[in-house]
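Colleague: dropping the sequence and predicted coords here.
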Amino acid sequence: MLFTASTVKDSLENVEFFVAANLASGVDHMVVFLDAPEARGQGEVAAALDAHPHVTCVPTRRADWWAGDRPQSLNMRQRINANWTRSVLEPFDWAEWLFHVDGDEVACLDRDALDAVPAGVDSVWLPPWEAVSEWDRSGRPTRFKRLLEDGDLNLLHVLGAVDEPSNQSYFHGHVMGKSGVRPGSGLGLTLHVPVTADGERPERHEDPRLCVLHYDAPSGEEFVRKWTALAKAGPTRYRTSRQPSARALKRLVSSDLPPETRDKYLRRIYDLTTRDDVELLGDLRLLADRDPLAAGGTPADFPAGAREALAERVTALSAGPKAGYFVEDPRPGNDRQSRWRKRLSPRD
């Protein structure tokens, strides 16, 4: 079975799409951690997830889940939750792969591609596809940007579509993609890459049939919602080129300004940093079409007794401190994706 682990704080509508899209795209079971279970609207989210047969919902309350020691950093909470999930799944041979994805991402998995991973390779790479962003949008986007080679990046730079000829400038969100590991391999999970017990970055299998769809800020409404939530989520790391925009957005969202003033300048920052020239990208044939809800995947059922075994282990590992599940970034290694895209930041 194919599993995901995610830490989310979002609306019921977005979470329902997140679950449906991942399950339709090849995921069998999702472990979803509610990052702020007592916040407004999260009770409805928890009820919907608890009722879903292909989801394990874990409310991460400060008193019980975190035992009063909730990390301030969202990135740290995400890593702890993902590696706790790996530990839960570790003894089960029916748990074949675990992918760490965010609440605005969809893991597009292909069973044949994963079955073809060599037996000695315990991790795979999901390259990112980023949804195009437009201020006004009806419905979910189905057009995506993919990582580009130097020639196309240079063309976009000369046309004024990007500030510099790099995928970091082309993408608004991360460019490192996401990773999956075999839960029994002992590999840990960071936000984007796996890591061995001795801090090395292992080989990752690549296949064009695998990717992660990233709905970073597909509309103006989502842009505002996302940055309002991040402003309250605690410290979050961003790649160097994105830090000024992140700091400016957090400052604007948290400032004591009239709503109309805040909205006016949120729109300006959006236009300057996030809006895509969809017509240009379409004319140059740089966009790919994908509707995850139309992928047609059907989640696999648990083998006999497996659902009960999973629930028992979730209960057993829920008590006690969680800090020991945190995994540091790997030391600089020889990851092939990093070599052929040297301009990408190791942070995001």
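Modeller: Great, that's in hand.
Colleague: switch to C-alpha atoms for all contacts and neighbour counts from now on
Modeller: Fine.
Colleague: which residue ranges of this structure form strands?
Modeller: 2-8, 29-34, 55-59, 97-100, 105-108, 123-126, 128-131, 143-146, 178-181, 188-189, 194-195, 211-214, 287-289 (DSSP state E).
Colleague: who's sitting farthest from the centroid in this protein?
Modeller: The C-alpha centroid of the chain is most remote from residue 258, which lies 32.5 Å away (Cα atoms, centre = their mean).
Colleague: contacting residues for the spatially most central residue of the chain?
Modeller: By Cα atoms, centre = their mean, the chain has its centre lying nearest to residue 102, at 2.7 Å. Residue 102 is in contact with 6-8, counting by Cα atoms under 8 Å, 6 or more residues apart in numbering.
Colleague: what does residue 245 give?
Modeller: Counting by Cα under 8 Å, 6+ apart, residue 245 has contacts 269, 273.
Colleague: go on, residue 6?
Modeller: By Cα under 8 Å, 6+ apart, the contact list for residue 6 reads 30-33, 78, 81-82, 100-103.
Colleague: can you give me the distance of it to residue 189?
Modeller: Using Cα to Cα, to the nearest Å, residue 6 is found at 12 Å from residue 189.
Colleague: same question for residue 100.
Modeller: From residue 100 to residue 189 the distance is 7 Å (Cα to Cα).
Colleague: how about residue 195?
Modeller: 6 Å.
Colleague: A further structure is provided below for comparison with the first:
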Amino acid sequence: MCTVSTVKDSAANIKAFVEGNLAAGADHLFVFLEGAAEEVAEAHQYLKEHESVTVVRTGSRYWNPRRPGDLNKRQMTNATLVSCALAILPAVHWVFHIDGDERLDIDKERLLALPPDVPCVSLRTREAVSRPHWDGEVDIFKELLDEDTLCLLTMLGVIAEPANTAYFNGHTHGKPGMRPALDRYLRIHRVLDTDKQEVPAHSSDDFHVLHYESFSAEEFIRKWQNHTTSGTRAKFSGRRDQLRGAISAVVTNPALTDADKRELLTTIYRREVEDDLPTLQRLGLLVTPDASHHAYGPAAFGAEDAAALAQVMARLRTVDKRHFDHNDLGLHPRDLFAQMRSELRPDEAALAARLDAYFRTDPGLGSR
């Protein structure tokens, strides 16, 4: 079971992300690391040396023909690339697309027991309670609520309107996992087929993703400053886009000192993000994840699988990345992999055999 993420974060946060997801059942993580070399040097060194991680630096040589300005597009391209690379490894049953501030929270045994005709799953979101400071581990989470409970929280003044989008500070749509394949696209919150139709996803209370969205004042300030100064604008809507605009106005205001900016950002946090923890606890609305879902240990790739994966990933680093973006250019992963197969050298017979075996599962894949 693998995960794929596109990340720009501190080394400390990336370490917590890696260790947390390995304990949550991931066997191998694929991390596409963004940011200037000097900014991510420590994180890159850590990821490069970790035996359960494949790290890819996404500089100008990676983005062929050009780097998409849209963060979401970069994320989806990277996710589909990894899914395609893993398709030739029968030992890999699932790949999940998660962000750097997320962790799996699943019953792994029940996931692996799903029948083969279940092509994808949707992880329900649990969002960390946001409080100014945490003395220990972040271990209290919110879940999506029914309409009546949302109305109650609105009447109590806990949220602005009876909607889960007002209750959560981040996304409410969950995160996707799929069986690796060349004919599906792993998006932000769903899986699409080659006709751009959403693939029906299995959902269960056994399968969640923990979202550490602005869980403290410090994390709120760090994350949103990063959003407003990264040089690329992530897509937000409604209240979150208003929040981004307000924070941008603070961060870019030349009349404000650093202390002024921090004070104003903290005020925004307290007014717009901090949760009413006592009320939520009194109403019994909060959950603590099952500890048994965070006590797994990763299984390493076998030597042959690891060698095949390294060969494929090396080739995919320089290819036209538009093959992995749902586009109208006629570019498709299956064509790219068929071309890869035709270009393999005699000393790459093992990889050729794996590609041939995959193509035999759908003869159309190798005949285009």
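Modeller: Looks like it came in fine. Predicted, not measured: the structure shown is a model, and the values here were computed from it.
Colleague: hang on, the earlier thing: which one in structure 2 is aligned with the residue nearest to the centre of structure 1?
Modeller: Aligned by TM-score structural alignment, residue 102 of structure 1 pairs with residue 99 of structure 2.
Colleague: picking that back up, overlap in contacts of residue 100 and residue 189 of structure 1?
Modeller: If you check residue 100 of structure 1 and residue 189 against Cα under 8 Å, 6+ apart, the residues they both contact are 82, 179.
Colleague: who's more crowded, these two?
Modeller: residue 189 (32 against 29; other Cα atoms under 10 Å).
Colleague: make sure that one is actually in contact with residue 327.
Modeller: Yes. Residue 189 of structure 1 is in contact with residue 327 according to Cα atoms under 8 Å; the separation is 6.6 Å.
Colleague: sorry, back to before: overlap in contacts, residue 195 and residue 189 of structure 1.
Modeller: In contact with both residue 195 of structure 1 and residue 189: residue 327, using Cα under 8 Å, 6+ apart.
Colleague: correct me, but residue 61 of structure 1 touches residue 37?
Modeller: Yes. At 6.5 Å, residue 61 of structure 1 counts as touching residue 37 under the criterion of Cα under 8 Å.
Colleague: between these two, who's got more neighbours?
Modeller: Just comparing residue 61 of structure 1 and residue 37: by other Cα under 10 Å the higher neighbour count belongs to residue 37, 20 against 16.
Colleague: rewinding a little: mind listing the shared neighbours of residue 189 and residue 327 of structure 1?
Modeller: 79, 83, 195.
Colleague: please list only the buried members of those.
Modeller: 79, 83, 195 (16 or more other Cα atoms under 10 Å).
Colleague: returning to that earlier point: any residues in contact with both of residue 6 and residue 189 of structure 1?
Modeller: 82, 100.
Colleague: enumerate every residue touching the nearest residue to residue 292 of structure 1 once chain neighbours are set aside.
Modeller: Spatial nearest neighbour of residue 292 of structure 1, excluding adjacent residues (Cα to Cα, 6 or more residues apart in numbering): residue 21 at 5.2 Å. Contacts for residue 21 of structure 1 (Cα under 8 Å, 6+ apart) come out as 106, 292-293.
Colleague: tell me the spacing between residue 21 of structure 1 and residue 2 of structure 1.
Modeller: 14 Å.
Colleague: quickly note the distance from residue 252 of structure 2 to residue 265 of structure 2.
Modeller: Between residue 252 of structure 2 and residue 265 of structure 2 the distance is 12 Å, computed by Cα to Cα.
Colleague: more neighbours, the two?
Modeller: Using other Cα under 10 Å as the criterion, residue 252 of structure 2 and residue 265 rank with residue 265 on top: 22 against 12.
Colleague: my guess is that one contacts residue 221. True?
Modeller: Yes. Using Cα under 8 Å, residue 265 of structure 2 is in contact with residue 221, at 6.6 Å.
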